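Novice: Quick check, what structure comes out for this input:
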Amino acid sequence: MTDETQLTQLVAACHWIGAKGWAPATGGNMSLRQEGRYCLLSESGKDKGALTADDFIQVEIASNHVPSGRKPSAETGLHTLIYRLYPEAGAILHTHSVNATVLSRVEKRAAILLQGYEMQKTLREQQSHLDTVAIPLFDNDQDISALAQRIEFFASETPIKWGFLLRGHGLTCWGRDVAEAKRHLEGLEFLFQCELQRRQLEAK
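Specialist: From the prediction side, this is the model:
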């Protein structure tokens, strides 16, 4: 599949994310691997529900260098880190949904553990609701370089399969292409909503 086709699909996914309310007030950022050496990353301060192909900026994965001089997302370093760590990652979606944000704050452990949900099978390589899906949690940090270093250290010991949460911030997930990244996003958002409602009911 060509980069142009993937970019068209990514723009459509951004509009879908915007309609879901998962990237409010210009929040979130999305990207696409391009020709191995580069990625295309959403421009800072843009409404993700109204992005066009022209709103994606070429960034060098190895150095975070932007040939055009335009300003990509503040979290550029997290996208390029994922592309460096996981050569199979072809597209990344970072969102700010209410469910992911709230669950990331109420969970005190280093990961959210999901088990018993049929929809776990929306995640690549998951075959059964009996398995346990672990989504790592990292404390939020405005210093993206420091945050990237913490994530990279964690990933060196425990590979991250589908994505991670930042406390009080949101979800970052990825896939081999835009379609898989979108499926992972939708599946995880469903699971987060179920888990949050389950905890609320059990607390009563």
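Novice: CA atoms for contacts and neighbours, from now on please.
Specialist: Fine.
Novice: And the helices in the chain?
Specialist: With helices called from DSSP state H, the chain shows them at 3-20, 76-85, 98-106, 144-157, 178-203.
Novice: And those helices: which comes nearest Y117?
Specialist: Y117 lies closest to helix 178-203 among those, at 7.5 Å (CA to CA).
Novice: list the buried ones in that closest one?
Specialist: For helix 178-203, the neighbour count (16 or more other CA atoms under 10 Å) marks 178-192, 195-196 as buried.
Novice: got it, and stretch 108-128?
Specialist: 111-112, 114-115, 117, 119-123.
Novice: Out of those, the closest to L130 would be?
Specialist: Distances from L130 to the buried residues of stretch 108-128, taken by CA to CA, are shortest for Q115, at 6.2 Å.
Novice: Excluding chain neighbours, what is closest to the closest one?
Specialist: T132 (4.7 Å; CA to CA, 6 or more residues apart in numbering).
Novice: Would you confirm that that neighbour contacts I112?
Specialist: No - if you go by CA atoms under 8 Å, T132 and I112 don't touch, sitting 9.8 Å apart.
Novice: So what would you say the end-to-end distance of stretch 17-24 is?
Specialist: Stretch 17-24 has an end-to-end distance of 9 Å (CA to CA, to the nearest Å).
Novice: again with stretch 59-72
Specialist: End-to-end span of stretch 59-72 (CA to CA): 8 Å.
Novice: List the contacts of T76.
Specialist: T76 is in contact with 41, 64, counting by CA atoms under 8 Å, 6 or more residues apart in numbering.
Novice: no no, Q9
Specialist: If you count contacts by CA under 8 Å, 6+ apart, Q9 has them with 178-179.
Novice: how close does the residue most central in space within the chain sit to A181?
Specialist: In the chain, the residue lying closest to the centroid (CA atoms, centre = their mean) is T172, at 2.0 Å. According to CA to CA, T172 stands 10 Å off from A181.
Novice: to compare against the first, here's another:
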Amino acid sequence: MTDFARAVQDILAAGQRMDARGWVPATAGNISRKLDDGRIALTRSGGHKGFLQAQDIITVDANGKPHRPEDRPSAETLLHCQIYQMDPTAGAVLHGHSVASTVLSMVETGPALYLSDYEVLKVFEGQSTHATTVPVPLFDNDQDIARLATVVAPSFGAMPAGYIIRGHGVYVWGKDMPTALARLEGLEFLLACALERRKLGV
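Specialist: This next block holds a predicted model:
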């Protein structure tokens, strides 16, 4: 099996898992995996992530340009490319639109959400204890993705749990797809906990 074929399997499985948890409603979200030759395999624009087929996965170069002119990558492809460029260890990137990430990012007026004292924090790189606080930076939504990327760039190296675009969703990555999925599931669990605590007023 080629590396691209394995990447397709990884992306299809991730899409089904994210869909089952309600993190990619309608045609929202996008998923990518870096290939050994430097190309990036990712979901084409407009597809439902729970019903992806092999033909829904395309490849782009490190700058987001599709290798086939007829392929239309997601509008947010540049954010995936940026992660691979800024973090050479990244092998997979996941972007979802959960209720918790959307609501919390719209009601929180500060520059980040802060997650403290949860055991699940250990899923993020560099965390070895629950007795810690992990920031999740919040960036204002912008339809100009190149401009948004310049706003996100200075925070690289200081967001082990990924980041959230306000009213939009999360970006999480890892060395491979299983790691990225574990971090996404950890972050979404913690965001759901934070949302429940706000509802309870604690």
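Novice: will you turn the helices of the first structure into a markdown table that also has distance to E35 of the first structure?
Specialist: Shown next, in a markdown table, are the helices of the first structure (distance: least, CA to CA, whole Å):
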| stretch | distance to E35 of the first structure |
| --- | --- |
| helix 3-20 | 8 |
| helix 76-85 | 12 |
| helix 98-106 | 31 |
| helix 144-157 | 23 |
| helix 178-203 | 15 |
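Novice: Tell me which of the ones you listed lies nearest to G49 of the first structure.
Specialist: Of all the helices of the first structure, helix 3-20 comes closest under CA to CA, at 3.9 Å.
Novice: mind listing what's buried in the closest one?
Specialist: In helix 3-20 of the first structure, counting by 16+ other CA under 10 Å, buried: 6-7, 9-18.
Novice: Can you give me every residue that contacts the closest residue to L185 of the first structure other than its chain neighbours?
Specialist: The shortest distance from L185 of the first structure to any residue other than its chain neighbours is 6.4 Å, reached at C173 (CA to CA, 6+ apart). Applying CA under 8 Å, 6+ apart to C173 of the first structure gives the contacts 92-94, 162-164, 181, 184-185.
Novice: Tell me, of these, which are also contacts in the second structure.
Specialist: Using both residues aligned by TM-score structural alignment, their matches' CA atoms under 8 Å as the contact test, the members of the contacts of C173 of the first structure still in contact in the second structure are 92-94, 162-164, 181, 184-185.
Novice: returning to what we had before: residues near the residue nearest to Q115 of the first structure, how many?
Specialist: 15 (other CA atoms under 10 Å).
Novice: Tell me how far it lies from E4 of the first structure.
Specialist: In terms of CA to CA, T132 of the first structure sits 36 Å off from E4 of the first structure.
Novice: Please apply the same query to K121 of the first structure.
Specialist: K121 of the first structure is 29 Å from E4 of the first structure, by CA to CA.
Novice: got the contact list for D19 of the second structure?
Specialist: D19 of the second structure neighbours (CA under 8 Å, 6+ apart): 25, 49-50.
Novice: I'd like the distance between it and A194 of the second structure.
Specialist: D19 of the second structure sits at a distance of 21 Å from A194 of the second structure (criterion: CA to CA).
Novice: just P69 of the second structure next, same as before
Specialist: Distance of P69 of the second structure to A194 of the second structure, given as CA to CA: 43 Å.
Novice: go on, R39 of the second structure?
Specialist: From R39 of the second structure to A194 of the second structure the distance is 37 Å (CA to CA).
Novice: What of L184 of the second structure?
Specialist: Distance, L184 of the second structure to A194 of the second structure, using CA to CA: 15 Å.
Novice: before we move on, the earlier item: taking the kept ones among the contacts of C173 of the first structure, tell me the two that lie furthest apart.
Specialist: Taking CA to CA, no two of these sit farther apart than F164 and A181, at 12.9 Å.
Novice: Quick check: nearest residue in space to the equivalent of S97 of the first structure over in the second structure, chain neighbours excluded?
Specialist: Matched to the second structure by TM-score structural alignment, S97 of the first structure sits across from S98. The shortest distance from S98 of the second structure to any non-neighbouring residue, by CA to CA, 6+ apart, is to W23 (4.3 Å).
Novice: Burial check on that neighbour, number of neighbours?
Specialist: Neighbour tally, W23 of the second structure, other CA under 10 Å: 25.
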